[in-house]
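In: quick check, what structure comes out for this input:
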Amino acid sequence: MTDGTPTPRRWFVTGANSGFGLALVHAALAAGDEVVAAVRRPDTMRELAAASGGRLSVVDLDLRDHDRLGAAVEAAGRIDILVNNAGFGLVGAIEETGEAELRSAMEVMFFGPLELTRLVLPQMRARRSGAIVQLSSMGGMLAFPGVGAYCAAKGALELASEALAGEVAPLGIKVLIVEPGAFRTGFAGPASLQAVETRIADYDGTAGATRNALPTAHGTQEGDPAKAAAAVLEVLGWKEPPLRLALGNDAVDEIRAKLARVGADLDATEELGRAMTV
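Out: As a prediction, this is how the structure comes out:
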């Protein structure tokens, strides 16, 4: 990094044993950095840690267990780059999604990441350097039938992070929201993709179609997680990095289309919207 952060940098990556998290671990180690891998199953990182020459350490962390978050950050010590990556897919129509299922998604992909961010910020403020990387999704900028709860969690994290970026920029701290499309991360596989318990036949053609289609893409997505990790490292090194980084042809195209639809809605309703003053 070019902001005075020491080399090697020290990363704290949640969900580091698979997908984007594991790709970022490999990229950070290859760059000569140190990594703290925060995972629910520490044994999955044992071999990589043993081969890292002491540059990879592992902490046990479940983002639903808020009592563990402070202990994990304290055990990590200095954190130059926090990567909130842990998450899972949840598929089902809004009416089909129960409160417990919705709350679980929000705990892992919104409340947990924000709590970790709050815990890490004091040391970054003290050093006037650091970076917060929020692994969101193109689903943080748009939504489609069947993934409303997932997109709601990612969208909430994005808006909070947008505010955060304005708050910490004068303090020398960067915020990067990463919005991947379809990548070969295991997201659509049985270990990460959860379907809601309730089924309502009226949604078979909308949310049901998404529920049926996602598993068929598992392992065949065009996105390469290693290239995504390399892009994140590159952008973090820019003197003036963007707030958002869309990754993948589908993410770039779908986000552009969403922005165009928002613009079209504004154009169609502008006269009515501006007629609200006395």
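In: CA atoms for contacts and neighbours, from now on please.
Out: Will do.
In: list the residues that contact Arg41.
Out: Applying CA atoms under 8 Å, 6 or more residues apart in numbering, one finds that Arg41 lies in contact with Asp60.
In: look up how far Gln134 lies from it.
Out: With distances taken as CA to CA, to the nearest Å, Arg41 is found 21 Å from Gln134.
In: buried stuff in the host helix or strand of Asp265?
Out: Secondary structure from DSSP states H and E places Asp265 in helix 249-273. Within helix 249-273, the residues scored as buried using 16 or more other CA atoms under 10 Å are 250-252, 254-255.
In: in a markdown table, list those along with distance to Val73.
Out: Shown next, in a markdown table, are the buried residues of helix 249-273 (distance: CA to CA, whole Å):
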| residue | distance to Val73 |
| --- | --- |
| Asp250 | 35 |
| Ala251 | 32 |
| Val252 | 34 |
| Glu254 | 36 |
| Ile255 | 34 |
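In: which one of those is nearest Ala165?
Out: Each of those was checked against Ala165 using CA to CA; the closest is Ile255, at 20.4 Å.
In: so that closest one touches Ala143, yeah?
Out: No - applying CA atoms under 8 Å, one finds Ile255 not in contact with Ala143, separated by 10.3 Å.
In: helix/strand/coil for Phe144?
Out: coil (DSSP: H, G, I helix; E, B strand; the rest coil).
In: how many residues are close by it?
Out: Applying other CA atoms under 10 Å, we find 12 residues neighbouring Phe144.
In: for Cys151, see how far away it is.
Out: When CA to CA is the yardstick, Phe144 and Cys151 sit 9 Å from each other.
In: repeat that for Gln134.
Out: If you measure Gln134 against Cys151 using CA to CA, the figure is 14 Å.
In: just Glu74 next, same as before
Out: The spacing between Glu74 and Cys151, counted by CA to CA, is 31 Å.
In: so which of these two has more stuff around it?
Out: Comparing Glu74 with Cys151 by other CA under 10 Å, the one with more neighbours is Cys151, at 24 against 13.
In: chain neighbours aside, what residue packs nearest to that one?
Out: Among residues not flanking Cys151 along the chain, Gly139 sits closest, at 4.9 Å (CA to CA, 6 or more residues apart in numbering).
In: ok, now Gly32?
Out: Residue nearest to Gly32 in three dimensions, not counting chain neighbours: Pro8, with 6.1 Å by CA to CA, 6+ apart.
In: could you do Thr97 as well?
Out: In space, and not counting its chain neighbours, Thr97 is closest to Val196: 5.9 Å by CA to CA, 6+ apart.
In: identify the residues contacting the strand or helix carrying Glu74?
Out: Secondary structure assigned from DSSP H and E places Glu74 in helix 66-76. When contacts are defined by CA under 8 Å, 6+ apart, helix 66-76 is touched by residues 12, 36, 38, 59-63, 112, 115-116, 119-120.
In: and this one, so I can compare the two:
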Amino acid sequence: MMDTDRVWLITGASAGFGRDLVLAALAAGDRVMATARRPRQLDDLITIGRGRVRTAPLDVTDNAQIAAAVAQTIVEFGRIDVLVNNAGHGSVGAVEELDLADLRALMDVMFFGAVAVTKAALPHMRAQRGGAIIQLSSMGGQLSMPGFGAYCSAKFALEGLSEALAAGVAPFGIRVLIVEPGAFRTEFGGHRMHRSPIIEEYAVSTGSTRAAVDAMDGTQPGDPTKAARAILEVIDSADPPLRLALGNDAVDLIAAHHELLRTDLARWEKLSRSTDLD
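Out: Just a heads-up that it's a prediction; the model follows:
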């Protein structure tokens, strides 16, 4: 269980889960370094925080800004107890429709950016022998679907790295939590959603995904305020999980995917086991 009066460093704090986590941390009595590419979007959080919020510009693809934000957090608050890698955006398009430059840009933010921020914070967490790293993934970090190949590839990569990270930092008292939300009423699906150019033939497989994305903003069933509170409950737990699914849809779809994997593994087990050297 973590101490109270924690210090948080949160990326992508201007909207969505990032903003709600700032508010939840403040409600818990903690202090927050809230970051965003445009820090003026965070001015109201400074007012709400009443001295417990600082802000910094942070584009997670800019190594100099990463180093500066981490250093400012240490100067202002003396430590970093909880790092939240939240910065990112959605993407929709069939794999053939993806522009590779767009895919690389998405990976730079949602995977390499998260890795870079984590690496910058870890020396301080190791030195203090404690902390928590919260990786905002998605149910799309465990399963994918037509039209979400780019987005899910970034989340798959983040989850794979985070499993190794969790084992690697455990001896230093540092925890890792992979958060896997379903559809929550954030701005996902709105202006933060990148849309690849359309190849008409893919309407048969990705058309419904594109239509759902266009209609989802403001209709999602998940409550991001409740999600933020759930995340705080987990990091306060004496026995937290590595992964936390959030939302009925996430629980149901991840469970169904696990069952599909189990069924395929069992069905082809004999052939799979036959490939070792005699």
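In: overlay them and tell me the TM-score.
Out: TM-score for the superposed chains, counting by TM-score structural alignment, normalised by the length of structure 1: 0.96, backed by 273 aligned residues with a CA RMSD of 1.0 Å.
In: sort out for me which of the contacts of helix 66-76 of structure 1 are in strands.
Out: Using DSSP state E to define strands, the subset of the contacts of helix 66-76 of structure 1 located there is 12, 36, 38, 59-60.
In: just among the residues you listed, which is most surrounded?
Out: The most neighbours of any of those, using other CA under 10 Å, belong to Ala38, which has 30 neighbours.
In: and stretch 134-142 of structure 1, how far from the chain's centre?
Out: Put simply, stretch 134-142 of structure 1 sits 7 Å off its chain's centre (CA atoms, centre = their mean, to the nearest Å).
In: mind listing what's buried in it?
Out: Taking 16+ other CA under 10 Å as the neighbour-count basis, stretch 134-142 of structure 1 is seen to contain the buried residues 134-142.
In: strands - which of those land there?
Out: Going by DSSP E, the strands hold 134-135 from the buried residues of stretch 134-142 of structure 1.
In: need the buried residues of stretch 134-142 of structure 1 in a markdown table (columns: distance to Ala28 of structure 1).
Out: Conversion of the buried residues of stretch 134-142 of structure 1 to a markdown table gives the following (distance: CA to CA, whole Å):
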| residue | distance to Ala28 of structure 1 |
| --- | --- |
| Gln134 | 16 |
| Leu135 | 16 |
| Ser136 | 19 |
| Ser137 | 21 |
| Met138 | 24 |
| Gly139 | 26 |
| Gly140 | 25 |
| Met141 | 27 |
| Leu142 | 30 |
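In: closest to Glu47 of structure 1 among the buried residues of stretch 134-142 of structure 1?
Out: Within those, proximity to Glu47 of structure 1 (CA to CA) peaks at Leu135, which comes in at 25.0 Å.
In: closest to the centroid, which residue in structure 1?
Out: When CA atoms, centre = their mean is applied to structure 1, the residue found nearest the centroid is Leu135 (1.9 Å).
In: near the residue nearest to Gly149 of structure 2 when sequence neighbours are not counted, how many other residues are there?
Out: Of all residues not flanking Gly149 of structure 2 in the chain, Val95 sits nearest, at 6.2 Å (CA to CA, 6+ apart). Here the number of neighbours of Val95 of structure 2 (other CA under 10 Å) works out to 16.
In: quick check, Val95 of structure 2 in contact with Ser153.
Out: No - here Val95 of structure 2 does not reach Ser153: they are 10.8 Å apart, not a contact under CA under 8 Å.
In: do you know how far Ser138 of structure 2 is from Glu200 of structure 2?
Out: Between Ser138 of structure 2 and Glu200 of structure 2 the computed distance is 28 Å (CA to CA).
In: contacts only, for the residue lying closest to Ser153 of structure 2 once chain neighbours are set aside.
Out: Counting by CA to CA, 6+ apart, Gly141 is the residue found nearest to Ser153 of structure 2 once chain neighbours are left out, at 7.6 Å. Shown in contact with Gly141 of structure 2 (CA under 8 Å, 6+ apart): 152-159, 180.
In: try 6 Å
Out: By CA atoms under 6 Å, 6 or more residues apart in numbering, the contact list for Gly141 of structure 2 reads 152, 155-156.
In: and it, what's its match in structure 1?
Out: With the correspondence set by TM-score structural alignment, Gly141 of structure 2 lines up against Gly140 in structure 1.
In: do the same with Leu244 of structure 2
Out: Counting by TM-score structural alignment, Leu244 of structure 2 lines up with Leu245 in structure 1.
In: sec struct for its match, please.
Out: Using three-state DSSP as the criterion, the local structure at Leu245 of structure 1 reads strand.
In: what about it, how many residues nearby?
Out: Look at Leu245 of structure 1: counted by other CA under 10 Å, it has 22 neighbours.
In: distance of the closest residue to it other than its chain neighbours relative to Glu96 of structure 1?
Out: Spatial nearest neighbour of Leu245 of structure 1, excluding adjacent residues (CA to CA, 6+ apart): Val178 at 4.8 Å. Val178 of structure 1 is 29 Å from Glu96 of structure 1, where distance means CA to CA.
In: so which of the two has more stuff around it?
Out: In terms of neighbours (other CA under 10 Å), Val178 is the more surrounded of Val178 of structure 1 and Glu96; the figures are 23 against 18.
In: next helix or strand past the helix or strand harbouring that one?
Out: Secondary-structure element containing Val178 of structure 1, defined by DSSP H and E: strand 173-180. On the C-terminal side of strand 173-180 of structure 1, the nearest following helix or strand under DSSP H and E is strand 193-195.
In: so where do the helices sit in the stretch 101-250 of structure 2?
Out: 113-128, 149-169, 203-216, 224-235, 248-267 (DSSP state H, counting those that start in this stretch).
In: for the longest one, buried residues please.
Out: Spelled out, it's helix 149-169 of structure 2. Using 16+ other CA under 10 Å, the residues of helix 149-169 of structure 2 that count as buried are 149-159, 162, 165-166, 169.
In: repeat for the fourth one
Out: By neighbour count, with 16+ other CA under 10 Å as the criterion, the buried positions of helix 224-235 of structure 2 are 224-225, 227-229, 231, 234-235.
In: and which of those residues is nearest Arg267 of structure 2?
Out: Of all the buried residues of helix 224-235 of structure 2, the one sitting nearest Arg267 of structure 2 is Val234; the distance, using CA to CA, is 36.0 Å.
In: give me the distance between the nearest residue to the closest one once chain neighbours are set aside and Asp249 of structure 2.
Out: The spatial neighbour of Val234 of structure 2 that comes closest, neighbours along the chain excluded (CA to CA, 6+ apart), is Pro240 at 5.6 Å. From Pro240 of structure 2 over to Asp249 of structure 2 the distance is 21 Å, taken as CA to CA.
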